[in-house]
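# Sharing a sequence plus its predicted fold:
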Amino acid sequence: MKKVLVLGGTRFFGKRLVELLLQDQDSEVTILTRGLTEDSFGEHVTRLAADRTDEAALEQAVGDTVWDIVYDNICYTPDEAAAAVRIWAGRAKRYILTSSLSVYDPQPEALAETDFDPWHYPLKSGGKTDISYQEGKRQAEAVLLQTADFPVAAVRFPIVLGTDDYTRRLHFHIEHVLAGRPVGIPNPQAEISFIRSDEAADFLHWLGREGSAVTGPVNACSDGTLTIGGVISIIEQITGRTAIVQSEAAETDQSPFGIGASWFMDTAKARSAGFSFLSLSEWFTELVSSLTHSLRQDQ
């Protein structure tokens, strides 16, 4: 039996990943969280409780078990990555880090994995209060890929969307349009990548099984892009309301998608390894429609 550990598996795409793993008859699934969020997995998983930022507690929780796969959805800093390198030295056969599109700076062309090179990025220490989210993810990749004695894949996801998105980023736009509130968008023509939460889970699951030869950074997003203005147009069509778009707005009205320049990824590496991504155009409008219906019922 494969021993699989998931750090951060009680909500959003982490929860969906655990649900997929539980369908694998050859896997024993363990989840590690702080123990603050209930889950619906019953007796089908083993649970470990520890604060990810407490290295001693984390090491005690995972013990001496040798894990076939460690999925790390909650590593945000070089200090956390360095702790993982120490804790799982000789104890992980494969390590899959959830990284981010944020490691890249925006550019007009599709971003390939080579546009940020974690193998030659200067290492530094730091926690969440010391560095930005972007730098934290860059450093997490760099520390793991440069110093770990186990194979590492770093999955670069864009913004993940779904009915289960606890950050409610797409919800924000629909709610603002329905309420007639302004939405701050500095560049409506900027293109962006997205991935749906179930697709993100599918990719992580595939990477741990069929994609086991993939190491290093790998981009993962739905096929196609949308402009931020295009997102708003779809919301207008579904809601029947006209959006109030402003180049500048109060912080509470600033779009979570309000990027100043295009920011989207090329997925040739993952596709050449055998993964087929969903088409963004086929699911985005359906998701907006589903969320709009739900939000209107809540009003």
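Received it, and whenever you're ready, just let me know what you need.

# Could you use CA atoms for every contact and neighbour count after this?
Noted.

# Nearest the geometric middle of this structure, what residue?
Nearest to the geometric centre of the chain sits Phe157, at 4.8 Å (Cα atoms, centre = their mean).

# Contacts only, for that residue.
98-101, 194-195, 200, 219-221 (Cα atoms under 8 Å, 6 or more residues apart in numbering).

# okay, now the spatially closest residue to it that is not a sequence neighbour: neighbour count?
Nearest residue to Phe157, sequence neighbours excluded (Cα to Cα, 6 or more residues apart in numbering): Ser100, at 4.7 Å. Using other Cα atoms under 10 Å, the number of residues around Ser100 comes to 22.

# One more: Met1?
Around Met1 there are 10 other residues, counting by other Cα under 10 Å.

# how close does it sit to Asp24?
10 Å (Cα to Cα, to the nearest Å).

# Please apply the same query to Gly136.
33 Å.

# Asp72 now?
19 Å.

# For the stretch 151-299 of the chain, just list every one of the strands.
For the stretch 151-299 of the chain, strands defined by DSSP state E, counting those that start in this stretch occupy the ranges 152-157, 159-161, 182-184, 191-192, 194-196, 216-219, 226-227, 244-246.

# elements contacting the fifth one?
On a contact count with 3 or more Cα pairs under 8 Å, 6 or more residues apart in numbering; DSSP states H and E, strand 194-196 meets strand 159-161.

# packing partners for the strand it packs on?
Against strand 159-161 (3+ Cα pairs under 8 Å, 6+ apart) you get strand 194-196, helix 197-208.

# Wait, a strand at Ser99?
Yes - judged by DSSP: H, G, I helix; E, B strand; the rest coil, Ser99 forms part of a strand.

# residues near it, how many?
27.

# any idea how far the closest residue to it other than its chain neighbours is from Leu58?
Distance criterion Cα to Cα, 6+ apart; nearest residue to Ser99, sequence neighbours excluded, is Arg156 at 4.7 Å. Using Cα to Cα, Arg156 is found at 25 Å from Leu58.

# one more structure, for comparison:
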Amino acid sequence: MEGEFRGTVFVVRDVCVIGGSRYFGKRLVALLLESGARVTVVNRGSSAPPEGAVHLVADRDDERSLRAALGSRTFDVVVDQVCYTPRQAEIARRVFEGRTRRYVLTSTVEVYEYEDSPGRPVREDAVDPRTVEVDVSLPWGDPEFAGEHYGEGKRQAEAVFAREPAFPYVAVRVAHVLGGADDFTGRVDHYAERIAAGAPIAVPAPNHPATYIRVEEIAEFLVWAAEGSFTGPVNAAAHGVLSTAEICAAVERASGGGGRAVFREVEVGEVSPFSFRRAYGMDNSRAAGLGFSFSKSGQWLDEAVAETLR
């Protein structure tokens, strides 16, 4: 491993990205390559990484497969884009022990799914992964179960790295991501379709705003986190919160005024994406204090929505 520390910045020479085949993962790999780093991408072979990256095909859920693909390789940093469960975290902790000097876990704002902090953003210490109970006996291998327990899976994955740290680790708790014509989530499209059709948009009562980050900015943040020397959880969110109404207004503008959002408040049942029964917008002061310069969400909202709907 050839990485070195210069002050508080880790000069990254050799990076392993697990996943990274779509959305901000693709942008992360591109930025690392542009920085001059040697990048190894590990995925199941569904898509090839950008030119210049080494591609290893392995099933990260299969410890033998992962070890065989890696061979004797070592890295300065591992950025894990697709660790969703404590089982996956345990495999990664065992496999990469002795192979990396730093581990960056891409986590999520959904680790705060049990929090509610009206009037103030949520800080990292609201969820201490060292106190989260890990239960690998749950059916994490069932995609439906894992999807329904996405936030809990991430909480427990963080806990695995925090309780038995085989290497310095960072858990980047990513805000809701906006932007990019390759946004595969369909959340912005959901609003555009309902606005165009004049169909009601279901929202909870009350409906709380949330924190967001632009797709390019989270890729930049992950590179910054890979190069840092800090450890533990860190929130990644642009300054300011956005409401469902503000996002829908941006959709209306991008659509050329071809419809207006009609909201229908519901007490129980399914609600539209980007609408929230709890207030858990994230406090980004830790990352800002460490030197990352965040954008303001209101400044790029229109552009991010427009490029998604092109």
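It's in. Bear in mind that the values here come from a model prediction, so they are computed numbers and not experimental data.

# Need the TM-score from the superposition.
The TM-score (TM-score structural alignment, normalised by the length of structure 1) is 0.90; 287 aligned residues with a Cα RMSD of 2.0 Å.

# So Asp72 and Asp24 of structure 1 - more neighbours on which side?
Using other Cα under 10 Å, the more surrounded residue of Asp72 of structure 1 and Asp24 is Asp72, with 22 against 12.

# which position in structure 2 aligns with the more buried one?
Mapped onto structure 2 by TM-score structural alignment, Asp72 of structure 1 lines up with Asp80.

# Number of residues surrounding the nearest residue to Pro256 of structure 1 once chain neighbours are set aside?
Leaving aside its chain neighbours, Pro256 of structure 1 sits nearest to Arg169 (6.1 Å; criterion: Cα to Cα, 6+ apart). Arg169 of structure 1 has 16 neighbours, counted by other Cα under 10 Å.

# Quick one: map Arg169 of structure 1 onto structure 2.
Per TM-score structural alignment, Arg169 of structure 1 is aligned with Arg187.

# Next up, the contacts around the residue nearest to Pro256 of structure 1.
Contacts of Arg169 of structure 1 by Cα under 8 Å, 6+ apart are 161, 256-257.

# lining up those with structure 2, which overlap?
Among those, the contacts conserved in structure 2 (both residues aligned by TM-score structural alignment, their matches' Cα atoms under 8 Å) are 256-257.

# quick revisit: return the residue of structure 2 aligned against the residue nearest to Phe157 of structure 1.
By TM-score structural alignment, Ser100 of structure 1 lines up with Thr108.

# my guess is its match contacts Glu152, does it?
No - counting by Cα atoms under 8 Å, Thr108 of structure 2 does not reach Glu152; the two are 10.3 Å apart.

# Now do the same contact list for the match of Ser100 of structure 1.
Contacts for Thr108 of structure 2 (Cα under 8 Å, 6+ apart) come out as 151, 154, 172-175.

# repeat that for 7 Å
Applying Cα atoms under 7 Å, 6 or more residues apart in numbering to Thr108 of structure 2 gives the contacts 173-175.

# what's in contact with stretch 155-172 of structure 2?
Against stretch 155-172 of structure 2 from outside (Cα under 7 Å, 6+ apart): 84-86, 89-90, 93, 97, 101-107, 111, 129-130, 132-134, 231-236.

# For it, give the aligned segment of structure 1 as residue numbers.
Counting by TM-score structural alignment, stretch 155-172 of structure 2 corresponds to residues 138-155.

# can you pull out the helices in the stretch 201-310 of structure 2?
215-227, 244-254, 285-290, 297-309 (DSSP state H, counting those that start in this stretch).

# And the last one, what does it pack against?
Contacts of helix 297-309 of structure 2 with other secondary structure elements, assessed using 3 or more Cα pairs under 7 Å, 6 or more residues apart in numbering; DSSP states H and E, are made with helix 244-254.

# now the angle between strand 210-214 and the helix it packs on, please.
With axes from the mean of the first three to the mean of the last three Cα atoms, to 10 degrees as the basis, helix 244-254 of structure 2 and strand 210-214 are set at 40 degrees to each other.

# For helix 244-254 of structure 2, give me the average deviation versus structure 1.
Superposed on structure 1, helix 244-254 of structure 2 shows a mean distance of 2.9 Å to its aligned residues (mean Cα distance after the TM-score superposition for structure 1).

# Does anything pack onto that helix? Which helices or strands?
helix 297-309.

# Give me the contact list for the helix it packs on.
Helix 297-309 of structure 2 has contacts (Cα under 7 Å, 6+ apart) with 178-181, 183, 189, 212-213, 238-240, 250-251, 254.

# As a check, name the ranges of all strands in the stretch 1-150 of structure 1.
Under DSSP E, counting those that start in this stretch, the stretch 1-150 of structure 1 gives strands at 2-7, 27-33, 46-49, 69-72, 95-100.
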